[in-house]
Every structure is written in C-alpha cells, then in structure tokens.
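*Asks:* Here is a sequence with its predicted model. Questions after.
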Amino acid sequence: MKKNIIIVRGGGDIATGTIYKLHQSGYPVLVTEIANPSAIRRQVAFSEAVYEKSYTVEGVTCYFAENLTRAYELLKQRKVALMIDPDGAVIREVKPAAVVDGILAKKNLGTTMDMAPFTVALGPGFTAGVDVHAVVETMRGHKLGRIIYEGNAIPNTGIPGAIAGVAKERVIHAECAGILYGEKKISDYVQKDEVIAFIYPDTQGKDASGQEKKDGAFAVRATISGILRGLIRDGYLVTKGFKIADIDPRESEYENCFTISDKARCIAGGVLEALLHAGILPE
C-alpha cells in the first residue's frame, strides 16, 4: 500500500489544480466525488472521470475506480484515482496522510480534523484550528493562496472575481429548473444575448417569465461577449439559480479553456506548501 496518500474531496476545476500539482510533486492522490458532478469548466475538471471513466488535464490522466481495490492498483501505478464517495466513508479505510476538502461549497459538508493527521480546506465555510488544521484562501486578490492556520478565509461575497473588469456578468445561472442541453460548446466565441443552451423544464420546473421557448424549452443567453469557458454537461438536471456557464471576456484567451487557471494554480501552491510545512513529504 502506498504511504502518504492524499485524499482530495472534490474534482472540480479548482480542486483539479491541487490534484494536478500534488500528483506532479510525487504524492499518491485519491479523489472522491459525488455521483453526478456539476463542474462548469469541464475541460479542466477531473470530476469528468465519473462520466468518461478517465479524463486527462494537461497531460495527467485521472482514472475512475469502481472500488478501493481498483483505486489502490491505480495508485501503485502512480496514477490519479477517483471514486464516488460523497460522504467520505473511504477515508476511514484508507487512513490517508492528509485530506484536502476541495468541494468549494462555501460551507463544510462534513470534513473534520480527525479524518487524517492533517486536513486542509479550500475557501470559506471552515475555521482553521477547529474544523481543519489549515484553510487556503480562494478569494482573488492579494491573499489568494495564503495559508490560514487560525481563523477563516474571506467570506463568500456571492460575486465572482473580476476578469478584464467583468465580475458578476460573466457567470450565468439557470433561470428555471429543468434539463439543460447546450447549443454552443466550451471554447466557442459567443456574442452577448446569443443563445448558448436550452433548459427543458422537468415536472417540477417553474416558468421563467419572458424567456424564449424552443419546443417548450427556455433559452439561456450569453450575458456578455467572449469565450465560453464553461458549460454544464448536456442532460444535467439543474435547479433555478444553479450555476451553469462561465464566459471569459478576453477574446484572445481561447487556450484558457483547456488549461488550469491561475487561480487554481495559486491555491494548489498553498496546499502543497501546507503539506510540506506539516512534514508530509512525497514518496
């Protein structure tokens, strides 16, 4: 069995930056996810392995493991393994050197200090020294990536960090409940007000007043012009207010759709520093 296994809870784009860096630094990494991940920046999210059975980001492939035996086999081969384990039950069996909560739910969904000798959480919702041993700041700005050993990260403002001067407008939320199907694909250039997806209301869906319909569906329109950097998977059942898309206003940043973001890399650096500071070394 591998020593110093790091379990990362969550495989979205921010957590993927940490998973990538820890793997490249020599740590065995086991990722745990829910059964239906909702990553927006899917091109750079290892959580896509839940659907695709394997997923590659910047040359590193994450493999889906049906059980812990298979996960151990992958780790022995120096590969990133991912399991469906929303409650963290596998943590007790693995006894990892550290647990990283990369769910970014803006609240604690169950990570505790006694899960491992060292625990790290990304972003708000945790108190360092109480819930976990350390918290890494996720708010864009001067403190991004900073390690907090006592206290909390900056509270969630509900407003995305600005890119090229654009903040709230670059993120799109569902205006009704239903099943989403994209009209555009990630990396497409879109104009403001252009239709990028349709939401087909399910039996519990509510009307979105004034929205254009297509065979009973509601149109999702681009809020700004730019590169469609993220869009939730086709067939995903969304609720009203659910984050479904992300547009980068920088027209020249096409490659950003396929590479780990500066924010994710900075946060990953904080996690790596915290592990090394705690004396948890790569194999």
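*Replies:* Arrived safely.
*Asks:* can we go C-alpha only for contacts and neighbour counts from here?
*Replies:* Fine.
*Asks:* Buried residues, stretch 120-135. List them.
*Replies:* Within stretch 120-135, the residues that qualify as buried are 120-129, 131-135, counting by 16 or more other Cα atoms under 10 Å.
*Asks:* try this one side by side with the last:
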Amino acid sequence: MLVEIRGAGDIATGIALRLHRAGCKVVMCDLPVPTSIRRTVSFSEAIRLDSCEVEGVRARLAHDVAEARAIVVAGDVATLVDPEAASVAQLRPAVLVDAILAKRNLGTRIDMAPVVIGVGPGFTAPRDCHAAVETKRGHYLGQVIYEGSPAPNTGIPGVIAGHSADRVLRAPADGTFEPGLQIGDVVRAGQVAATVAGVPMRCTIDGVLRGLLQEGVEVTSGMKSGDIDPRCERAHCFTSSDKARAVGGGVLEAICGLTKRLEG
C-alpha cells in the first residue's frame, strides 16, 4: 500500500514510522526549507541532508516522482519537496494523510485519494477527509473521528512534567536564526540557546534541549524556534514522542478501518 503524507515534521514522522513498520510504502512532502523544531526525529531533515535516519528507518530525498517510487521500492521512506502535494496526481496513493499540523486545512480534499485522513484541527470528517485524528494531549489523543472534527487549537502547548507554554522557545526578533547550542544539550533557564539579529533567545526553563531550528533559517519575531523537555531525558531527543506514537497509531487504525470498508 502506498501512502503519501503531507508534512515531514516530528508528528508526521511518527506516523510514517508506524506505517512503514506495518508494511506500507511511504512518501512524504514538505517545504524546500523545512521549519521542523524536533529535527533529530523528523524525516524533513532528508531535504537538507539528502538522507536521515530515525529509529533505524531511513528517509531519502527524492528529486522527482520516479525517484520517490524507486526509493520506497528499495525499502526506505521517500521525501519530496512538494508543499502543495502536486505529486499526488502522479503517485496516485491509496492513502493521503495530511499531517502538516497547520491548525487549518491547506488544500487537502476528500477526493484526492481513496482514503484521506486529516491530522489535528482544521479537518471535518466526512467533509474534507474520510477520518480525522485527534492531536490534543489528554484522554482522546490519537482517537479516530469519522464524523466531526478534532479539538480546536488553543494555542497552548500540552503539559509535560508541569510545563506548557514556558517550555517553548520563540524567536526574539526578525532575522536569521543562529543556534548556539545543540539538540540534546542540558540547559538552564536564562542560558542563551540562539541569537537572531544579535538578540539572544534564552532558555525559559531547566531541562534538555529537545528541539531547535537549524542555522540560517529566516524567522519572524515570536516564531516557535526551540523546545525544552523538563524531564531531562536526553534519549527522548532522538526518539519519537508519546504523542507522535499515539497519533501514528490512530492513523494506522483509520487506514485499516477505512480500507476494510472499501473492500467490503
């Protein structure tokens, strides 16, 4: 089964890992300059580095649809620079998953593939997708919704070890992002993690730096640019999160259920 995923950030990658391990062939689409914070667990890094590996699964950059097909046949995940998902018309995937997590639908339609799944707020099943998957942390995380929409975006990050919005690092100014630390570094509140136009971006809490934008990205003031995990488990920086795994499980459940309906 060929599955195409819009987005290649950490949640999309958690989905891709679940589907790849379940035997699906996975093609992912992202921006030419991805802005994934958790780069060490995002297949979007293949766009920048030509290839990357997460939890033993390799993703490779495909320069066109033909190369994407060859990559998945070889057993790897293919990553395309294709933010508009124009490749869907050529690849004709059995399943299209929108995991951009833009908090709104950026053009995915229910008629784009036999099975279309929307991840997070902005989707309504069965209007613009056959099923939607809840991404809000809590009791319903990963739930498959066949009628209705996931919980609306509150703008407040989920709570981890008692911390919510204060664990997110945001660009202090407009300009070019210049990191001073690396993902996996143990940090203290007040420590400078990066600078933008000479303005320091300081760590907000103690913990381990779980996410940080790459050098040279153009950012705007207030843009999410880093993430601190207060649990201070360095290994968490290099494996998919509980949230990504739960959402990935929901997508896999939806594919199995919807495919069974089509076959029946």
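*Replies:* Happy to help now that I have it. What you see is a predicted model; the values in this text were computed from it and never measured.
*Asks:* TM-score for the pair, please.
*Replies:* Superposed pair, TM-score by TM-score structural alignment, normalised by the length of the second structure: 0.97. Supporting alignment: 261 aligned residues with a Cα RMSD of 1.1 Å.
*Asks:* At which residues are the strands of the stretch 151-283 of the first structure located?
*Replies:* Under the criterion DSSP state E, counting those that start in this stretch, strands of the stretch 151-283 of the first structure are mapped to 151-152, 171-173, 178-182, 189-190, 195-200, 213-214, 217-221, 226-231, 236-238, 243-248.
*Asks:* could you redo the ones you listed as TSV and give each row distance to Gly161 of the first structure and mean neighbour count?
*Replies:* Shown next, in TSV, are the strands of the stretch 151-283 of the first structure (distance: least, Cα to Cα, whole Å; neighbours: other Cα atoms under 10 Å):
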stretch	distance to Gly161 of the first structure	mean neighbour count
strand 151-152	19	16
strand 171-173	10	19
strand 178-182	25	21
strand 189-190	21	20
strand 195-200	22	23
strand 213-214	32	12
strand 217-221	21	24
strand 226-231	15	26
strand 236-238	23	20
strand 243-248	12	24
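*Asks:* re the thing from before, among the buried residues of stretch 120-135 of the first structure, which one lies nearest to Phe46 of the first structure?
*Replies:* Closest to Phe46 of the first structure out of these is Leu122 (16.7 Å), distances taken as Cα to Cα.
*Asks:* Now the closest one: closest residue in space that isn't a chain neighbour?
*Replies:* Spatial nearest neighbour of Leu122 of the first structure, excluding adjacent residues (Cα to Cα, 6 or more residues apart in numbering): Val136 at 5.0 Å.
*Asks:* Quick one: residues contacting the aligned residue in the second structure for that neighbour.
*Replies:* Structural correspondence for Val136 of the first structure with respect to the second structure (TM-score structural alignment): Val133. If you count contacts by Cα atoms under 8 Å, 6 or more residues apart in numbering, Val133 of the second structure has them with 117-120, 142-145, 150, 247, 250-251.
*Asks:* How about Phe198 of the first structure?
*Replies:* If you count contacts by Cα under 8 Å, 6+ apart, then Phe198 of the first structure has 180-183, 214, 217-220 around it.
*Asks:* hang on, the earlier thing: could you report the distance from the residue nearest to Leu122 of the first structure to Arg9 of the first structure?
*Replies:* Using Cα to Cα, to the nearest Å, we find Val136 of the first structure at a distance of 14 Å from Arg9 of the first structure.
*Asks:* Could you report the distance from the counterpart of Val168 of the second structure in the first structure to Gly141 of the first structure?
*Replies:* Aligned counterpart of Val168 of the second structure in the first structure: Val171 (TM-score structural alignment). Separation of Val171 of the first structure from Gly141 of the first structure (Cα to Cα) stands at 18 Å.
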